[in-house]
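Undergrad: How does the following fold in three dimensions:
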Amino acid sequence: MSLAQANKNLKYDKRMTERNITIGEVSKEEWQKHLETLPDLASNAITFTIDGKTGSSADDNH
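TA: Prediction:
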């Protein structure tokens, strides 16, 4: 894959948003339109908590 193709693939990458807007690669309006086209996948989310308890006896000694 060429560098140009890799950059094109990253145009809407969340990690690159601020940079792409700053350098004019993407306008704020274009970014907002892109966000509006994304599907709502909230129903696919799995909720979990991290409470430090695993239930194993090995952890009880620490």
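
Undergrad: Please count neighbours and contacts with C-alpha atoms only from this point.
TA: Noted.

Undergrad: right, and the secondary structure at Phe48 would be what?
TA: When classified by DSSP: H, G, I helix; E, B strand; the rest coil, Phe48 comes out as coil.

Undergrad: show me the contacts for it.
TA: By Cα atoms under 8 Å, 6 or more residues apart in numbering, the contact list for Phe48 is empty.

Undergrad: Next, the structure of the following sequence, for comparison with the previous one:
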Amino acid sequence: MSLAQANKNLKFDSRMIERNVSVGEMSKEELKKHLDSLPDLAHNVETFTIDGKNSSNEEEAH
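TA: Here you go, the predicted structure:
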């Protein structure tokens, strides 16, 4: 894979977004359009505490 192809694959990588916008490889409007197109996956989260216990009903896991 060429460097150009690797950069293209990382265009929307969260570590590269600020750089891509600042050097003009991506506009803020293009970024907003991309972010708006992403699905809402909030229902997939699992809340936990530092001690490792699930903050939801503990008895469901047993």
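
Undergrad: Just give the number of residues close to Ile50 of structure 1.
TA: Using other Cα atoms under 10 Å, Ile50 of structure 1 has 6 other residues around it.

Undergrad: and it, how far is that from Ser43 of structure 1?
TA: To Ser43 of structure 1, Ile50 of structure 1 is 21 Å away according to Cα to Cα, to the nearest Å.

Undergrad: and stretch 10-20 of structure 2, how far apart are its ends?
TA: End-to-end span of stretch 10-20 of structure 2 (Cα to Cα): 10 Å.

Undergrad: Stretch 21-29 of structure 1 now?
TA: End to end - Cα to Cα - stretch 21-29 of structure 1 spans 10 Å.

Undergrad: residues in contact with it?
TA: With contact meaning Cα under 8 Å, 6+ apart, stretch 21-29 of structure 1 is reached by 11, 20.

Undergrad: That stretch: which residues count as buried?
TA: 21, 26 (16 or more other Cα atoms under 10 Å).
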